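# sequence first, predicted model second:
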Amino acid sequence: MKKAENIIVGISIGDLNGIGSEIVLKTFEDNRMLEMCTPVIFANVKTLSHLRKSFESTAPLHGIDKLDQVLTGKINVLNVWRENIELAYGVNNPVVGEFAIKSFTAATNALKEGQIDVLVTAPINKYNIQSEEFKFPGHTDYLAKELQGNALMLMVHDKLRVGLLTDHVPVNEVASHLTEALIKQKIETVRQSLIQDFSINKPKIAVLGLNPHAGDGGVIGKEDEMIIRPVIKKMFEKGTMVFGPYPADGFFGSGQYEKYDAVIAAYHDQGLVPFKTLSFGNGVNYTAGLDKIRTSPDHGTAYDIAGKDKADHNSFKEAVYLAIDIYNSRHQYAEISKKPLKTKEKHL
């Protein structure tokens, strides 16, 4: 296993008119962070040097042109572009969106090639990144295409972990997406992630119902009884510790979530509204189920405070911590999996 400072954390810079550069540089101003990992920001050193003046960052930047020039103990900035960009904090600009995607795709390629160990993504604007070359709702969908595995959005804060059966799907289409195959896949992805990424040997998983009161026995919608419950029953009978479907309205308020290692919500807001309420701005978005590790803060570009030295970098810092923790957990899991089980010798 690599020493802590040798774990290379690749960082895509996100929307340069947002708070991405601020939260990234504020995170690594603390020299202790450089003892935990080696950051590589996929951007341009001149661009970041200009931006850091806006929030009086003291972070020293080390510009590089190739990844074999990375130095430990430094905030490395890989020059992904050379152009001068006209930036204006708080402005939704498609040109700036193009550079956000240049950073992200370059970082993803480095992740695929094993040139970086983990990827942490700063926030993008989902509207200004769209182009003929990039037609994805966001980071997760692109990573699902480029990397191996079954991508699943898993929100993490301490022991609170909330996954989703459906993520960026309009509410009026959620029910049509819920199939036996999808639900089974998502539960299994969460279970495997809890084991290899969070070192939980026998995870307990709760699944929330789609309809109010989880359908109330079929009175308020049939999906919970006809689709979700049978899948849970089959998987439980085969040894997966999965329970539900539970009515979503009182599940978090009553503290019931504390009894489980993860909760799977049926759709985006059902899971993220309570998660963000309980995580107090320190939550992390983890893309579980892939062969590579990617995390991000649980917030957006925050145009309204961009460039005003008001951005809270805690969520981004937690995203870096989590990526490193998962990297170490996966290596420990791989080592344990290789070792043969010890058996007692029989004495005749």
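Happy to help now that I have it.

# hey, let's count contacts and neighbours off CA atoms from now on
Noted.

# which parts of the stretch 51-200 of the chain are helices?
Assignment of helices within the stretch 51-200 of the chain using DSSP state H, counting those that start in this stretch yields the ranges 94-112, 139-146, 174-177, 180-196.

# how about the helix ranked longest in the chain: buried residues?
Longest among the helix segments of the chain by residue count, using DSSP state H, is helix 314-338. Neighbour-count burial for helix 314-338, with 16 or more other C-alpha atoms under 10 Å as criterion, is recorded at 314-324, 326-330.

# what residues are up against the nearest residue to residue 333 once chain neighbours are set aside?
Beyond its immediate neighbours in the sequence, the residue positioned closest to residue 333 (C-alpha to C-alpha, 6 or more residues apart in numbering) is residue 196, lying 5.6 Å away. Taking C-alpha atoms under 8 Å, 6 or more residues apart in numbering as the contact definition, residue 196 lies against 329-330, 333.

# can you give me the strands in the stretch 101-250 of the chain?
Shown for the stretch 101-250 of the chain, the strands assigned by DSSP state E, counting those that start in this stretch span residues 118-121, 149-157, 160-164, 205-208, 242-246.

# packing partners of the second one?
Strand 149-157 is packed against helix 139-146, strand 160-164, helix 180-196, helix 268-279, strand 284-290, with contacts defined by 3 or more C-alpha pairs under 8 Å, 6 or more residues apart in numbering; DSSP states H and E.

# second one coming, line it up with the first:
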Amino acid sequence: MSEKLKIGISVGDVNGIGLEVIIKTLADSRIFDYCTPIVYGHTKVASFHRRTVHVHDLNFNVITSPAQAHHKRANIINCWEEDVKIEMGVSNEIGGKYAFVSLERATNDLLAGEIDALVTAPINKDNIQNENFNFPGHTEYLQQRDGASEVLMFLVSDTLRVGVVTGHIPIARVAESISVEKILAKLRLMDASLRNDFWIRKPKIAVLGLNPHAGDNGLIGSEEKDVIIPAIEEARANDILALGPYAADGFFANGAYQQFDAVLAMYHDQGLIPFKQISFESGVNYTAGLSFVRTSPDHGTAYDIAGKNKASETSFREALFEAIHIVKHRRETAVLNENPLAFAKLSRDRD
């Protein structure tokens, strides 16, 4: 049996539900059969959160580097020395400061190849801002650290996969930010991710319109005719099976999404609102297009329930397993590209 993957976990805002869902996930010792988790935080902060969720049988193995990780334990790297005052449910400078310290250390180890993937607990996009983090969110920060020219915010679950052309930008800037080139770039990333990360041989992608009723042939906006349709046509000319544009409301309401492997939305809320309605408990946020694998739960810091032992760990647990699956799929794809005859053996191993 090959060595288990080392999965790094950043703790997010220490005043939110991040550590609660991390602890609840790792309290199930069966997790250690699938991966070696390494939390980037501090034992004192973790112990505080462990008491609030009444988990008494989870003890962290303290290490200073991933190389020291115990493969049958929940490991933790102390990323700071000072005591931290926890104020559950409060957005403050402390929450943002240590969220960044955790994320930066985990990302450094990820880029150095010391961990195999990263799962990020939720941050507050406002209080984390500092001279080293001037980004709308995790996605843009990790894109910059990786040096990736283009990435795709890809929300995935067992029943639905949704990507967005424009991410964390004001709604007033959406229309001007959409172009044939931008849509085509996202379609290429989505198609490649579906093939390499999710092992879908012939992906079928639905593309949503920007305007109500997908523009009604130009009566309610021209973006569909001028931008979206030409992008779809060019994608199809490049062997990407993209169809549309579809009116977003009817597309999700009548279940048409079930006929596709993924959906490309034009802007954040157009894709994320239906995704969270359909897959909130099990949804995972995946950043496609990076050289490494990063996932996260599809919820935020949830200050309103922080410290009340009410947070569900389902989405975080799914993010952890999705990271494992994607790393393995990528490695298997690399093997197949080098040696197509290995397909039969890999298929037997997967069965």
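Received, thanks. On a predicted model such as this, the values are computed, not experimentally measured, just so you know.

# mean per-residue distance, the longest helix of structure 1 to structure 2?
Average distance between helix 314-338 of structure 1 and its aligned residues in structure 2, after superposition and using mean C-alpha distance after the TM-score superposition for structure 1, equals 0.6 Å.

# helices or strands next to that helix in the packing?
Contact analysis of helix 314-338 of structure 1 by 3+ C-alpha pairs under 8 Å, 6+ apart lists helix 20-29, strand 118-121, helix 180-196, strand 284-290, strand 294-297 as its packing neighbours.

# can you put those in CSV and add distance to residue 173 of structure 1?
Conversion of these to CSV gives the following (distance: least, C-alpha to C-alpha, whole Å):
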stretch, distance to residue 173 of structure 1
helix 20-29, 32
strand 118-121, 28
helix 180-196, 14
strand 284-290, 22
strand 294-297, 26
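
# which one of those lies closest to residue 308 of structure 1?
When these are compared by C-alpha to C-alpha, helix 20-29 sits nearest residue 308 of structure 1, at 9.5 Å.

# may I see the buried residues of that closest one?
Residues of helix 20-29 of structure 1 classed as buried by neighbour count (16+ other C-alpha under 10 Å): 20-28.

# tell me what whichever helix or strand comes after it is packed against?
Downstream of helix 20-29 of structure 1, the next assigned helix or strand under DSSP states H and E is helix 33-36. Using 3+ C-alpha pairs under 8 Å, 6+ apart as the contact test, no helix or strand touches helix 33-36 of structure 1.

# residue range for helix 33-36 of structure 1 in structure 2?
Using TM-score structural alignment, helix 33-36 of structure 1 lines up with residues 31-34 of structure 2.

# buried stuff in that stretch?
By 16+ other C-alpha under 10 Å, the buried positions in stretch 31-34 of structure 2 come out as 31-32, 34.

# likewise stretch 138-158 of structure 1?
Applying a neighbour-count criterion of 16+ other C-alpha under 10 Å, one finds 138-144, 147, 150-157 buried in stretch 138-158 of structure 1.

# list just the nearest of the residues you listed to residue 115 of structure 1.
Set against residue 115 of structure 1, the nearest of the buried residues of stretch 138-158 of structure 1 by C-alpha to C-alpha is residue 147 (14.6 Å).

# can you put the buried residues of stretch 31-34 of structure 2 in a markdown table and add distance to residue 187 of structure 2?
As requested, the buried residues of stretch 31-34 of structure 2 are arranged in a markdown table below (distance: C-alpha to C-alpha, whole Å):
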| residue | distance to residue 187 of structure 2 |
| --- | --- |
| 31 | 34 |
| 32 | 36 |
| 34 | 32 |
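
# hmm, back to that, closest one to residue 64 of structure 1 among the strands of the stretch 101-250 of structure 1?
In this view, these are compared for proximity to residue 64 of structure 1 by C-alpha to C-alpha, and strand 118-121 is the closest at 18.0 Å.

# okay, the longest helix of structure 1 sits on what stretch of structure 2?
Correspondence between helix 314-338 of structure 1 and structure 2 is established over residues 314-338, with TM-score structural alignment as the criterion.

# please compute how far that stretch lies from its chain's middle.
The chain centroid and the centroid of stretch 314-338 of structure 2 are separated by 12 Å under C-alpha atoms, centre = their mean, to the nearest Å.

# residue contacts, residue 327 of structure 1?
Contacts were defined as C-alpha under 8 Å, 6+ apart; by that measure residue 327 of structure 1 touches 117-118, 197, 293.

# which of the buried residues of helix 314-338 of structure 1 sits closest to residue 3 of structure 1?
So of these, ranked by how close each gets to residue 3 of structure 1 (C-alpha to C-alpha), first place is residue 328, at 10.1 Å.

# now the closest one: how far from residue 293 of structure 1?
Relative to residue 293 of structure 1, residue 328 of structure 1 is positioned 11 Å away (C-alpha to C-alpha, to the nearest Å).

# what do you get for residue 117 of structure 1?
Relative to residue 293 of structure 1, residue 117 of structure 1 is positioned 8 Å away (criterion: C-alpha to C-alpha).

# related to what we said a few turns ago, want to throw the helices and strands packed on strand 149-157 of structure 1 into TSV with distance to residue 90 of structure 1?
As requested, these are arranged in TSV below (distance: least, C-alpha to C-alpha, whole Å):
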stretch	distance to residue 90 of structure 1
helix 139-146	21
strand 160-164	30
helix 180-196	36
helix 268-279	23
strand 284-290	23
